[in-house]
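Engineer: no sequence for this one, just the structure:
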């Protein structure tokens, strides 16, 4: 027998299973749909492990978004993803313009990007 879910239940289950990569793609799509410019630095794999072309302290937020003089720094995590100490330091230092977001925060994300 097939389990029947309400729209909200289905959405919550889908969000709970979302990977960080899928979440990132969804946020990028929504940001661009609403006229935001954004920056996300993807790490690359080298023969020595993971690397980035950026010089700076570890833990910088996943995404910087700007529109109309407003700036936001978002660290994106899956529902079970953990924030590292380095990431938390950045969030703390950036203050009110920075936050950690998860798929379950989607209603907030939609509102913030409008």
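Structural biologist: Thanks, I have the structure now. Being a predicted model, the structure only gives us computed values, none of them experimental.

Engineer: Only C-alpha atoms from now on, for both contacts and neighbour counts.
Structural biologist: Will do.

Engineer: Using neighbour counts, pick out the buried residues of stretch 27-38.
Structural biologist: 27, 28, 30, 31, 36, 38 (16 or more other CA atoms under 10 Å).

Engineer: Quick check: residue 39 touching residue 71?
Structural biologist: No. In this structure, residue 39 is not within contact of residue 71 by CA atoms under 8 Å, at 11.2 Å.

Engineer: Tell me which of these two has more neighbours.
Structural biologist: Higher neighbour count among residue 39 and residue 71: residue 71, with 15 against 12, using other CA atoms under 10 Å.

Engineer: another structure for you, compare them:
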């Protein structure tokens, strides 16, 4: 197959979870999320707790986000945490590199798209 015939694949879709997390944290801080928490060693944490907790004091928004590589799987424990947070009225969801490519993460962090918790 010639290069010109190969389907285009955005390199962002190949980001590791670590690379993805670094980009999300950098963007969140640029957009006013002054408080960001991520566990450095999840083996010492409660199973399933989301990767990131981000707080923007100016907009009074807190986001709980589980980051996955494009083909990464969400565990049962992670689903329990995310569902529990949503039921409690919090923003909690899974983000993948395709959400970055689509601009959805930028929209959510900048407040252009506000997703309400679902019960």
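Structural biologist: Here it is on my side, so go on. Quantities reported herein were computed from a predicted structural model and do not represent experimental measurements.

Engineer: So after superposing, what's the score?
Structural biologist: Aligned and superposed, the two chains score 0.78 in TM-score terms (TM-score structural alignment, normalised by the length of the first structure); 101 aligned residues with a CA RMSD of 2.1 Å.

Engineer: circling back to that earlier point, out of the buried residues of stretch 27-38 of the first structure, which sit inside helices?
Structural biologist: 27, 28, 30, 31 (DSSP state H).

Engineer: will you turn those residues into JSON lines that also has distance to residue 94 of the first structure?
Structural biologist: Shown next, in JSON lines, are these (distance: CA to CA, whole Å):
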{"residue": "27", "distance to residue 94 of the first structure": "20"}
{"residue": "28", "distance to residue 94 of the first structure": "21"}
{"residue": "30", "distance to residue 94 of the first structure": "23"}
{"residue": "31", "distance to residue 94 of the first structure": "20"}
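
Engineer: Quick check: of the buried residues of stretch 27-38 of the first structure, which lies closest to residue 75 of the first structure?
Structural biologist: Closest approach between the buried residues of stretch 27-38 of the first structure and residue 75 of the first structure, by CA to CA: residue 27, at 11.3 Å.

Engineer: and that closest one, how far is that from residue 89 of the first structure?
Structural biologist: Here the distance between residue 27 of the first structure and residue 89 of the first structure works out to 23 Å (CA to CA, to the nearest Å).

Engineer: Pick out the residue nearest the middle of the first structure.
Structural biologist: Centroid-nearest residue in the first structure: residue 76, 2.6 Å away (criterion: CA atoms, centre = their mean).

Engineer: Now which residue in the second structure aligns to that one?
Structural biologist: The equivalent of residue 76 of the first structure in the second structure is residue 67 (alignment by TM-score structural alignment).

Engineer: Okay, strands next: where are they in the first structure?
Structural biologist: Along the first structure, counting by DSSP state E, strands occupy 37-39, 44-46, 49-51, 63-67, 70-76, 98-101.

Engineer: closest to residue 22 of the first structure out of the ones you listed?
Structural biologist: For residue 22 of the first structure, the closest of the strands of the first structure is strand 70-76, at 10.5 Å, according to CA to CA.
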